[in-house]
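Colleague: Below are the sequence and a predicted model for it; my questions follow.
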Amino acid sequence: MPEPERKPRKDAARNRQAVLEAADALFARSEGPEEPTTADIAAAAGVGKGTLFRAFGDRAGLLRALYEARLEPVREAVEAGPPPLGPATPPQERAVAVLDAVLCFKLDNRRLALALEESGTGSPYQAGHYARWHALLRSVLERIPGLADADFTAHALLAATRADLVERLAGREDAQRDRLRAQLAGYVTRVVGPPPAPDGPAPDGPDSR
């Protein structure tokens, strides 16, 4: 293919990566979800705002791209990884592990997660990643005997990992990471029930307790 056609695409890919890296660094130092601005990110990346908008559409598009880039390794581990995340794990344990992974990701990316969930409609349920987490968790919950309405239960459990709630607990109330993880694990276990005992029959489900 002629060089004049290859070079713009090569430049665009390089600029896109530069913008993502600049946004990543700036969000790590940000004080709130409204920071950094697109002007801050473009300046740090050494590109014009027009280049940023051509690559991502708007600030929300940039947030989604950065969030997805950070989230992809976590999602891959959750969908196919070793125990306790992998599919071979008992579904009760896997439900706890999936939600723990979501919580830890949002704790590690508090400003970015909050900015993304507050952008646009102001609802985390409109974000593309939410539908994927919900579908994964629902598929896990559907394997638990006696657990009714896996679809709604997946929504209810994911609500405990909303970015605004995580920010409230970890930021304003200064709750420690280990405590939040333990509290979430306990809550999930109360909803879905404990895993079957080793070499024993599976429990009938949450209603049997």
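Modeller: Great, that's in hand. Residues are numbered from 1 along each chain as shown.
Colleague: can we go C-alpha only for contacts and neighbour counts from here?
Modeller: Will do.
Colleague: can you give me the helices in this protein?
Modeller: Using DSSP state H, the helices assigned to the chain run over residues 3-29, 38-45, 49-56, 59-80, 91-108, 110-118, 128-141, 150-159, 163-167, 177-192.
Colleague: Which residue lies nearest the spatial centre of this protein?
Modeller: Closest residue to the average C-alpha location of the chain: V102 at 5.3 Å, with Cα atoms, centre = their mean.
Colleague: Could you identify which of the helices of the chain is most buried?
Modeller: Ranked by mean neighbour count, those are led by helix 110-118 with a mean of 23 (mean count of other Cα atoms under 10 Å).
Colleague: Can you pull out the residues in contact with stretch 186-194?
Modeller: Q92, E93, A95, V96, L141, I144, L147, L157, P203, G205, P206, R209 (Cα atoms under 8 Å, 6 or more residues apart in numbering).
Colleague: what's the third one in contact with, if anything?
Modeller: Shown here is A95, whose contacts under the criterion Cα under 8 Å, 6+ apart are L137, V140, L141, V188.
Colleague: Could you dump the residues you listed into CSV and include distance to P194?
Modeller: Formatted as CSV, these follow (distance: Cα to Cα, whole Å):
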residue, distance to P194
L137, 16
V140, 14
L141, 13
V188, 9
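Colleague: let's bring in a second model and compare:
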Amino acid sequence: MSSPSGHGVGLPLLPDGACGERADAARNRQLLLAAAKSLIDDHGAAAVTMDAVARSAGVGKGTVFRRFGNRNGLMMALLDHSERELQQSLLSGPPPLGPGADPLDRLIAYGRARLKMTVAHLDILLEASSDDPDRLSHPVWAMSTRHVHHLLTELGYRGRLATAAVAIQAPLEAVAVRHQLDVVGLDAAEIADDWEQMIRVLAAGIG
């Protein structure tokens, strides 16, 4: 599998939680996750309740509980699903998120996509990060960091890539996003615009 930047460095997708399921169970899982994602897109994460997902998917509430156990299980499954979708988009999706676009455009598209995902799953990500002092070594962030490394290299960045990649992604982490939303008082669009401005200033200074 090719790398996000097209250089042939393998970036395997995260394991699919539906692997090993019967076909009908896998279809039901995808139906429920699609319903939950639609609720987040339309009304925010707070709208994702077991009742609301069941109604949106046209199934009984018991089906949702049997599949995911509780709301936390549903949200974790949705987070995993969203991460796989983002990875797939980086690897082979349409530009600017996928291959074929200018590296600056790809980097900005990645940051905006990552921020959107962080906001959508903020509560779950905050809980998970509090229990993981080495969260930057998690496969999700390792994949993202490799992607940022490649794009910085394509942009001609000559500094230490590891430091730059952490600095670039820091405002997109859950704890930083929560601070910007709740303490600084920004909304998600303002965070995204400020982050993009920072990246453009960085890119202008490369060379």
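Modeller: Everything's here; your move. Note that the coordinates shown come from a computational prediction; the quantities given were computed from them, not determined experimentally.
Colleague: Which one of the contacts of A95 of the first structure is nearest to E3 of the first structure?
Modeller: E3 of the first structure lies nearest to L137 out of the contacts of A95 of the first structure, by Cα to Cα, at 46.6 Å.
Colleague: The closest one -> the second structure?
Modeller: Aligned by TM-score structural alignment, L137 of the first structure pairs with V148 of the second structure.
Colleague: Give me the nearest residue to that match, chain neighbours excluded.
Modeller: A165 (6.0 Å; Cα to Cα, 6 or more residues apart in numbering).
Colleague: do S30 of the first structure as well
Modeller: Counting by Cα to Cα, 6+ apart, the residue nearest S30 of the first structure is P36, at 6.4 Å.
Colleague: The one you found: what's it in contact with?
Modeller: A23, L26, F27, S30.
Colleague: Reformat the residues you listed as CSV; add distance to S123 of the first structure.
Modeller: What follows is the contacts of P36 of the first structure, written out as CSV (distance: Cα to Cα, whole Å):
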residue, distance to S123 of the first structure
A23, 22
L26, 23
F27, 20
S30, 21
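Colleague: wait, which of the residues you listed is closest to L169 of the first structure?
Modeller: Nearest to L169 of the first structure among the contacts of P36 of the first structure, with distances taken as Cα to Cα, is S30, at 18.2 Å.
Colleague: Look at that closest one and say how many residues are nearby.
Modeller: Neighbourhood size, S30 of the first structure [other Cα atoms under 10 Å]: 13.
Colleague: can you tell me which of the contacts of stretch 186-194 of the first structure lies nearest to S119 of the first structure?
Modeller: L157 (22.3 Å).
Colleague: Skip the chain neighbours and tell me the closest residue to that closest one.
Modeller: L157 of the first structure sits nearest to V188 (Cα to Cα, 6+ apart), 7.0 Å away.
Colleague: What lines up with the one you found in the second structure?
Modeller: Checking with TM-score structural alignment, V188 of the first structure has I199 as its match.
Colleague: how near is that match to L155 of the second structure?
Modeller: Going from I199 of the second structure to L155 of the second structure by Cα to Cα, to the nearest Å gives 11 Å.
Colleague: now do M75 of the second structure
Modeller: Going from M75 of the second structure to L155 of the second structure by Cα to Cα gives 36 Å.
Colleague: ditto for G100 of the second structure
Modeller: G100 of the second structure sits 14 Å away from L155 of the second structure, going by Cα to Cα.
Colleague: again, but for R178 of the second structure
Modeller: R178 of the second structure is 30 Å from L155 of the second structure, by Cα to Cα.
Colleague: again with H81 of the second structure
Modeller: From H81 of the second structure to L155 of the second structure the distance is 30 Å (Cα to Cα).
Colleague: what do you get for A25 of the second structure?
Modeller: As for A25 of the second structure, its distance to L155 of the second structure is 44 Å (criterion: Cα to Cα).
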